[in-house]
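Trainee: need the 3D shape of this:
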Amino acid sequence: MNIRLTPLLAVSSIFILSCSSGVEDPFTKTTVPVIGKVTVDGQEPGGSIQIKCFNKGETDQEHPTVSGGFTKKDGSFELSTYTTGDGLPVGDYTLTFVWKKLDLMTRSYGGPDKLKKRYDDPKKSKIEVSVKESEAPIDMGVIELKTK
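Mentor: Okay, here's the model as predicted:
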């Protein structure tokens, strides 16, 4: 019986070691934290506004990234790529904003856009951030959105 378990234990040990937190994906890009705050018509939104980040440069076809986040009720946000709040890889980005209903019970985000699709198109959005290699977070300050 022990003879059969030995190969299984060896394979399990290798798998566990390869999944340890000390091993990093070789294709993970360095990120810089990006924070800010969103207001809507001069007020805190009181709900989750979805933020998506679109790289203005060439997309890495082999190892693409998806970055974005959601505002908190007070409008504050931190953008993420790999883990919560880790930031964005170096590059120039256009940001889009969509404000729908976040249902925590069903884990869905839907309904009409309360911003009336004013900020949902990366080709039309004028909200941008340039990320350079840095250890300090980038603070985008207050981004003022309007519904009217």
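
Trainee: could you use CA atoms for every contact and neighbour count after this?
Mentor: Will do.

Trainee: host element of Asp25?
Mentor: Using DSSP states H and E, Asp25 sits within no helix or strand.

Trainee: tell me how many other residues surround it.
Mentor: Around Asp25 there are 7 other residues, counting by other C-alpha atoms under 10 Å.

Trainee: could you do the one 3 residues further on as well?
Mentor: Using other C-alpha under 10 Å, the number of residues around Thr28 comes to 13.

Trainee: from Glu133, how far out is it?
Mentor: 15 Å (C-alpha to C-alpha, to the nearest Å).

Trainee: before we move on, what about Ala10?
Mentor: For Ala10, the distance to Glu133 - C-alpha to C-alpha - is 41 Å.

Trainee: can you map out the strands along this protein?
Mentor: 31-32, 34-40, 49-55, 67-70, 76-78, 88-89, 91-99, 101-103, 108-110, 128-131, 138-145 (DSSP state E).

Trainee: for the comparison step, fold the sequence that follows:
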Amino acid sequence: MTRAAVVRGGWVRVATAVFVAQLGLVQSGCGGPPPRQKVFSVKGRILAKGAPVGHAKLFLVPVGREDPEALRPRATTSSDGSFVISTYASGDGAPVGEYAVGITWRGPHNQASAKDANPAIGAEESGKDFGKDEGRFDLFKNRYRDPKSSGIKIKVDAAPTVVPDIDLK
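Mentor: Below you'll find the predicted structure:
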């Protein structure tokens, strides 16, 4: 075997070893999803001027965490305004912590008018046709959509949490 063949063979082995080491580093960073955090039951009710807000969507954003990958517990209210928070599975709850809350309300999908969903809203909204604009129309006029500016916070303890009624004006 010539010296050139030995040198060339050595470089191939070194390059292969470097590639395998890099592959191992990449795979160790991709070890799958993070472990599930323990969650606790969270229930509450949303009202508008004292009347139940049915079919509203709410989502929780951890306070003090700007991580876009952070968990976003969420819920949709029932016709009586009640909600049960979900994180991993329906109604399972949320991890312990303080959350800012965002809320949007488009009313029931099959309603003829917003006034049918909640008589507490103003007359100017009562004749709105949801049709094509359903995805954009928020009966709260986006006042509570952004958790940073909604002014609504929920604290989840390491026990079942019942949130006091959230009455929006």
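
Trainee: in the first structure, which residues correspond to the longest helix belonging to the second structure?
Mentor: With residue count as the measure and DSSP state H as the assignment, the second structure has helix 3-29 as its longest helix. Using TM-score structural alignment, helix 3-29 of the second structure corresponds to no residues of the first structure.

Trainee: run the chain-centre distance for that helix.
Mentor: 44 Å (C-alpha atoms, centre = their mean, to the nearest Å).

Trainee: kindly report the same for stretch 122-130 of the first structure.
Mentor: 16 Å.

Trainee: that stretch maps to which residues in the second structure?
Mentor: Against the second structure, stretch 122-130 of the first structure falls on residues 147-155 (TM-score structural alignment).

Trainee: list of residues touching that stretch?
Mentor: With C-alpha atoms under 8 Å, 6 or more residues apart in numbering as the test, stretch 147-155 of the second structure has contacts from 60-61, 96-103, 143-144, 163.

Trainee: what does stretch 95-111 of the second structure give?
Mentor: With C-alpha under 8 Å, 6+ apart as the criterion, stretch 95-111 of the second structure contacts 37-40, 53-63, 114, 117, 130, 134-135, 137-140, 142, 144-148, 150-158.

Trainee: sorry, back to before: buried stuff in the match of stretch 122-130 of the first structure?
Mentor: Pro147, Ile152, Lys153, Ile154, Lys155 (16 or more other C-alpha atoms under 10 Å).

Trainee: for the nearest residue to Asp157 of the second structure once chain neighbours are set aside, grab the count of nearby residues.
Mentor: Nearest residue to Asp157 of the second structure, sequence neighbours excluded (C-alpha to C-alpha, 6 or more residues apart in numbering): Val96, at 5.2 Å. By other C-alpha under 10 Å, the residues close to Val96 of the second structure number 17.
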